[in-house]
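Asks: Sharing a sequence plus its predicted fold:
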Amino acid sequence: MELLKQKIREVGVILSDEVIKLDAILNHAVDPALTTAMGREFARLYRDENVTKILTIESSGIPIAFAAAQELNVPLVFARRKKSLNTETETYCERVPSFTKGIVTDIMVSKEFLDEKDRVVLIDDFIANGDAARGLIRIIRRSGATLLGLGVAVEKSFQAGGRTIRESGIRVESLAKIASLAGGEIRFE
């Protein structure tokens, strides 16, 4: 998606050969026009799959997932990272490490919002090592729902996440694939 690549070039801050900061458009602030365009693109890619739910993980995936869900006219469900006092006791829960945060967290989805009748597309902002996506995939499988694929705004293709998920037979659609951040330069596939 050329618009996304252009925005990444404009606002991306390379912190190392493995980390790019995209706070201005994905992780701290939201560019509504770009987010809407990304949602439309994911909807176009999955429109013929009879999607019944979009699933993401809080918090940075929510705006893009919302835009896709709105375009497809289906509910959005997001995995929560922390249990609150009113969290359902009947949840699917997985422990996942975060590459950028350097921590391990529990993610959970209420059994009320995901079951065997659902046809689900995962949407997320980034994929690096793929740990969060694999956690959500395990939740979907435990629920009995059908996983149609994964939509990722930005894939760091020099890391194994997207590749290993594809190798497991899951469809992965990435709107921008960063091949390298070496030498302080963003190179796309």
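Replies: Structure received.
Asks: drop to CA atoms for contacts and neighbour counts, all remaining ones
Replies: Noted.
Asks: quick one: what helix or strand has the residue lying closest to residue 106 once chain neighbours are set aside in it?
Replies: Take residue 106 and drop its neighbours on the chain: the residue closest to it by C-alpha to C-alpha, 6 or more residues apart in numbering is residue 95, 4.3 Å away. Assigned by DSSP states H and E, residue 95 belongs to strand 91-98.
Asks: cool, residue 121 as well?
Replies: Short version, using DSSP H and E: residue 121 is in strand 119-127.
Asks: And for that strand, what's in contact with it?
Replies: The set of residues external to strand 119-127 that reach it, using C-alpha atoms under 8 Å, 6 or more residues apart in numbering, is 26, 46, 50-57, 60-62, 64-65, 133, 136, 140, 145-156, 161-162.
Asks: Helices of this protein, residue ranges please.
Replies: Along the chain, counting by DSSP state H, helices occupy 2-11, 32-46, 62-72, 131-143, 161-167.
Asks: so the longest one versus helix 62-72, what angle?
Replies: What it means is helix 32-46. Angle between the axes of helix 32-46 and helix 62-72 is 50 degrees (criterion: axes from the mean of the first three to the mean of the last three C-alpha atoms, to 10 degrees).
Asks: let's bring in a second one:
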Amino acid sequence: MEILKQRILKDGNVKEGNVLKVDSFLNHQMDIRLLDEIGKEFRRRFDGEGVNKILTIEASGIGIAVAVAQHFDYAPVVFAKKSKSKNLDGELYTSKVTSFTRGTTFDVQVSKKYLNPGDRVLIIDDFLAKGQALMGLLDIVAQSGATTVGCGIVIEKGFQEGGQMLREKGIRLESLAIIDHFEDGHVVFRN
């Protein structure tokens, strides 16, 4: 997606440890016009799949998932919570996830009320590095008996193993921008 790649080149900031900061337009302050274009692109890529639920993980994926949902006839957005709270009641689907960015492992959970066997779920997230968040979300969908139609990723770090691992498992993975590597503090995209 060229508009996204150009925005990453213009406003992205490569930090130590292969961390790409896109917080000025994607996951802290959000450019709503860009998110709308991202939503349109995911609709184009997953059109005809019968998506009736969008699943993401808190917090950075929520805004993106909402933008995507608008292009799927306002399908409900369900987000996995990273910590148990008093307002998360009843039976839960849970899965363990290790965060690349935070370096921690935690349980993510979704209420059993919101994912059902008849659902056709599109998983959306901002980044894909090692694939642990997606594996946790895929596990939750499997526990629910719903069908995962695919995973939509805004930015994939192609030099890390997550994308390859998921594709080898037969998961449909659509990434809008795939980074091949960082070179002298700059992003180099895969063709």
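Replies: Noted; the coordinates are in hand. All values reported here derive from a predicted model rather than from experimental measurement.
Asks: Now, the contacts of strand 119-127 of the first structure that are in strands?
Replies: 53-57, 146-156 (DSSP state E).
Asks: And the spatially most central residue of the second structure, how close does it get to residue 138 of the second structure?
Replies: Geometric centre of the second structure, nearest residue: residue 125, 1.1 Å, by C-alpha atoms, centre = their mean. Residue 125 of the second structure sits 12 Å away from residue 138 of the second structure, going by C-alpha to C-alpha, to the nearest Å.
Asks: And residue 152 of the second structure, by the same measure?
Replies: Taking C-alpha to C-alpha, one finds residue 152 of the second structure at 12 Å from residue 138 of the second structure.
Asks: try residue 15 of the second structure
Replies: Counting by C-alpha to C-alpha, the gap from residue 15 of the second structure to residue 138 of the second structure is 29 Å.
Asks: So which of these two has more stuff around it?
Replies: Comparing residue 15 of the second structure with residue 138 by other C-alpha atoms under 10 Å, the one with more neighbours is residue 138, at 22 against 12.
Asks: Check the contact between that one and residue 148; I expect there is one.
Replies: Yes - counting by C-alpha atoms under 8 Å, residue 138 of the second structure touches residue 148, with 7.2 Å between them.
Asks: what's the matching residue for residue 152 of the first structure over in the second structure?
Replies: With TM-score structural alignment defining the correspondence, residue 152 of the first structure maps onto residue 153 in the second structure.
Asks: For its match, which non-adjacent residue is spatially closest?
Replies: residue 175 is the one closest to residue 153 of the second structure (C-alpha to C-alpha, 6+ apart), at 4.6 Å.
Asks: Quick check: ChimeraX command selecting the buried ones in the ones in strands among the contacts of strand 119-127 of the first structure.
Replies: The following ChimeraX line selects those of those that are buried, judged by 16 or more other C-alpha atoms under 10 Å:
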select :53,54,55,56,57,146,147,148,149,150,151,152,153,154,155,156
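Asks: right, and out of the ones in strands among the contacts of strand 119-127 of the first structure, which lies closest to residue 87 of the first structure?
Replies: Closest approach between those and residue 87 of the first structure, by C-alpha to C-alpha: residue 57, at 15.5 Å.
Asks: related to what we said a few turns ago, separation between the residue nearest to the centre of the second structure and residue 80 of the second structure?
Replies: Residue 125 of the second structure is 11 Å from residue 80 of the second structure, by C-alpha to C-alpha.
Asks: Check residue 20 of the second structure too.
Replies: Look at residue 20 of the second structure and residue 80 of the second structure: by C-alpha to C-alpha, they are 23 Å apart.
Asks: which one of those two has more residues nearby?
Replies: Higher neighbour count among residue 20 of the second structure and residue 80: residue 80, with 24 against 19, using other C-alpha under 10 Å.
Asks: Alignment lookup: residue 126 of the second structure to the first structure.
Replies: Aligned partner of residue 126 of the second structure by TM-score structural alignment: residue 125.
Asks: Look at its match and say how many residues are nearby.
Replies: As a burial measure, residue 125 of the first structure scores 23 neighbours (other C-alpha under 10 Å).
Asks: same check, this time on residue 84 of the first structure
Replies: Number of residues near residue 84 of the first structure (other C-alpha under 10 Å) recorded here: 8.
Asks: residues in contact with it?
Replies: Neighbours of residue 84 of the first structure in contact, by C-alpha under 8 Å, 6+ apart: none.
Asks: again, but for residue 16 of the first structure
Replies: So residue 16 of the first structure contacts 181, 182, 184 (C-alpha under 8 Å, 6+ apart).
Asks: what about 10 Å?
Replies: If a contact means C-alpha atoms under 10 Å, 6 or more residues apart in numbering, then residue 16 of the first structure has 181, 182, 183, 184 as its contacts.
Asks: With residue 93 of the first structure instead?
Replies: 79-81, 106-111, 135-136, 138-139, 142.
Asks: same thing but at 6 Å, please
Replies: Residue 93 of the first structure sits next to 107, 108 when contact means C-alpha atoms under 6 Å, 6 or more residues apart in numbering.
Asks: ok, now how distant is it from residue 115 of the first structure?
Replies: Going from residue 93 of the first structure to residue 115 of the first structure by C-alpha to C-alpha gives 14 Å.
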